[in-house]
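1. Predicted model and sequence follow; I will ask about them next.
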Amino acid sequence: MPSDLPVLDRFDHAILRVLSTQGRLPVAELARRVGLSKTPTQTRLKRLEAEGVITGYRAMLNPLRLGLAHVAFIELRLSDTREAALAEFNAAVRAIPEVEECHMIAGGFDYLLKVRTPDMARYREIMAERISALPHVANSSTYVAMEAVKDTSFAAS
């Protein structure tokens, strides 16, 4: 394990487990759930934030309640994978709000995108007008998700 990683004990892990599903929990309740008093729990929270283990807090939105039920995964192959081309692609893909995730992949393609839209018609529009027009895109393959069996990136419906 790299030496720059913070050392976490069972209380730290318990705090992180609880906060990963209930980030707005008051410190007193968090302390009760992990078996510590309020002051040590608060101290640990501040340390976990300072060490970059906890990077922030956010609301988890239900995409189905927002009318964003269509999920597609897209494999992209680029025509150029030199650093400048990758940087250009990365900057451009970040500007497409419908792209929820973008991962550089080691394998038979270069990037895997997760795209969320209201329906197939909007997906086709985003694919044709925005994603296909990204710098250095050579070809793509799309896979439409039928059901999210496990997805911890948003609240369960």
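-> Looks like it came in fine. Numbering: from 1, shown residues only.
2. Every contact and neighbour count from this point should use C-alpha atoms.
-> Will do.
3. and stretch 78-97, which residues are buried?
-> 78, 86, 89-90, 93 (16 or more other Cα atoms under 10 Å).
4. all strands for the protein, in order.
-> Secondary structure of the chain (DSSP state E): strands at 70-78, 99-104, 111-117, 137-144.
5. Now do the shortest one against strand 111-117, angle only.
-> Between the axis of strand 99-104 and that of strand 111-117 there is an angle of 170 degrees, by axes from the mean of the first three to the mean of the last three Cα atoms, to 10 degrees.
6. for strand 99-104, which positions count as buried?
-> In strand 99-104, counting by 16+ other Cα under 10 Å, buried: 99, 102.
7. Could you do stretch 113-130 as well?
-> 113-118, 123, 126-127.
8. Any chance of those residues in JSON lines with distance to Thr55 as columns?
-> Shown next, in JSON lines, are the buried residues of stretch 113-130 (distance: Cα to Cα, whole Å):
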{"residue": "Leu113", "distance to Thr55": "23"}
{"residue": "Lys114", "distance to Thr55": "22"}
{"residue": "Val115", "distance to Thr55": "24"}
{"residue": "Arg116", "distance to Thr55": "24"}
{"residue": "Thr117", "distance to Thr55": "27"}
{"residue": "Pro118", "distance to Thr55": "30"}
{"residue": "Tyr123", "distance to Thr55": "31"}
{"residue": "Ile126", "distance to Thr55": "31"}
{"residue": "Met127", "distance to Thr55": "32"}
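9. Included below, for side-by-side comparison, is a second structure:
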Amino acid sequence: MRIKRSPTATLDKLDRHILDLLQRDGRMSMTDLADNVGLTVTPCIERVKRLEREGVITGYHARVAPGALDASLLVFVEISITSKSERSFEEFRREILCIPYVQECHLVSGDFDYLVKARIKEISQYRVLLGDILLRLPGVTQTKSLVVMEEIKETLYIPASK
């Protein structure tokens, strides 16, 4: 099983302020960012590049309205697999990474092994996703579905201040 390593960077107050601002507006100009954190442009750019290089900043993304891409239905699926071997986890991992509807997949503790988040057009498409794709993944023995009726909050923001 692969273990994700956390970035080893030590973040000071300015780094955290930069991260907070970029999470709120990833398109902010370096001039505006520098002004907001009290630096000149060059040192600000150097800090941002260091944060990118060290894996603290992992990317910049456009948030797209799901309905604009016919993906209004949000579902979560709890998945159990038969074998708990490293090979089984790796086979499942390899296959789930190839499913475009799946936005997130987490190996979790508890009554099931994986929690999957998927976005699709409508419930009939979910029937295909579940029956023809997820239930055919290596080792899958049981699933439990949760269909979201209303999205209250969804964010990628992580508080950067201590």
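-> Good, I have the coordinates. Quick caveat: nothing in here was measured; it's all calculated off a predicted structure.
10. for the residue nearest in space to the middle of structure 2, what are its contacts?
-> Closest residue to the average C-alpha location of structure 2: Glu104 at 5.6 Å, with Cα atoms, centre = their mean. By Cα atoms under 8 Å, 6 or more residues apart in numbering, the residues touching Glu104 of structure 2 are 116-118.
11. Same check on Ala85 of structure 1?
-> 135-136.
12. any idea what it aligns with in structure 2?
-> Aligning on TM-score structural alignment places Ala85 of structure 1 opposite Ser88 in structure 2.
13. Thought Ile74 was touching Phe109 of structure 1, still the case?
-> No: using Cα atoms under 8 Å, Phe109 of structure 1 is not in contact with Ile74, being 10.1 Å away.
14. Quick check: closest non-adjacent residue to the residue of structure 2 positioned farthest from its centre.
-> If you look at how far each residue of structure 2 sits from its centre, by Cα atoms, centre = their mean, the farthest one is Thr40, at 32.4 Å. With sequence-adjacent residues excluded and distances taken as Cα to Cα, 6 or more residues apart in numbering, Thr40 of structure 2 is closest to Ala34, at 5.6 Å.
15. Trace the one you found over to structure 1, please.
-> In structure 1, Ala34 of structure 2 lands on Ala31 (TM-score structural alignment).
16. how far away is that match from Leu16 of structure 1?
-> 12 Å (Cα to Cα, to the nearest Å).
17. now do Arg77 of structure 1
-> Distance from Arg77 of structure 1 to Leu16 of structure 1, by Cα to Cα: 37 Å.
18. got it, and Arg82 of structure 1?
-> 38 Å.
19. and what of Met146 of structure 1?
-> For Met146 of structure 1 relative to Leu16 of structure 1 (Cα to Cα), the value is 31 Å.
20. And these two? Which one has more around it.
-> Neighbour count, other Cα atoms under 10 Å: between Met146 of structure 1 and Leu16, Leu16 has more, with 18 against 10.
21. Identify the residue of structure 2 aligned to the more buried one.
-> With TM-score structural alignment as the criterion, Leu16 of structure 1 matches Leu19.
22. Same check on Thr41 of structure 1?
-> So Thr41 of structure 1 corresponds to Cys44, using TM-score structural alignment.
23. Identify each of the helices in structure 2 and give its residue range.
-> 13-24, 30-37, 41-53, 86-96, 123-128 (DSSP state H).
24. which residues touch the shortest one?
-> Among residues not part of helix 123-128 of structure 2, those counted as contacts by Cα under 8 Å, 6+ apart are 73, 120.
25. equivalent range in structure 1 for it?
-> Using TM-score structural alignment, helix 123-128 of structure 2 pairs with 120-125 in structure 1.
26. how big's the offset between that stretch and structure 2?
-> For stretch 120-125 of structure 1, the mean deviation from structure 2 after alignment is 0.7 Å (mean Cα distance after the TM-score superposition for structure 1).
27. shouldn't Asp119 of structure 1 be in contact with Glu98?
-> No: using Cα under 8 Å, Asp119 of structure 1 is not in contact with Glu98; the gap is 11.7 Å.
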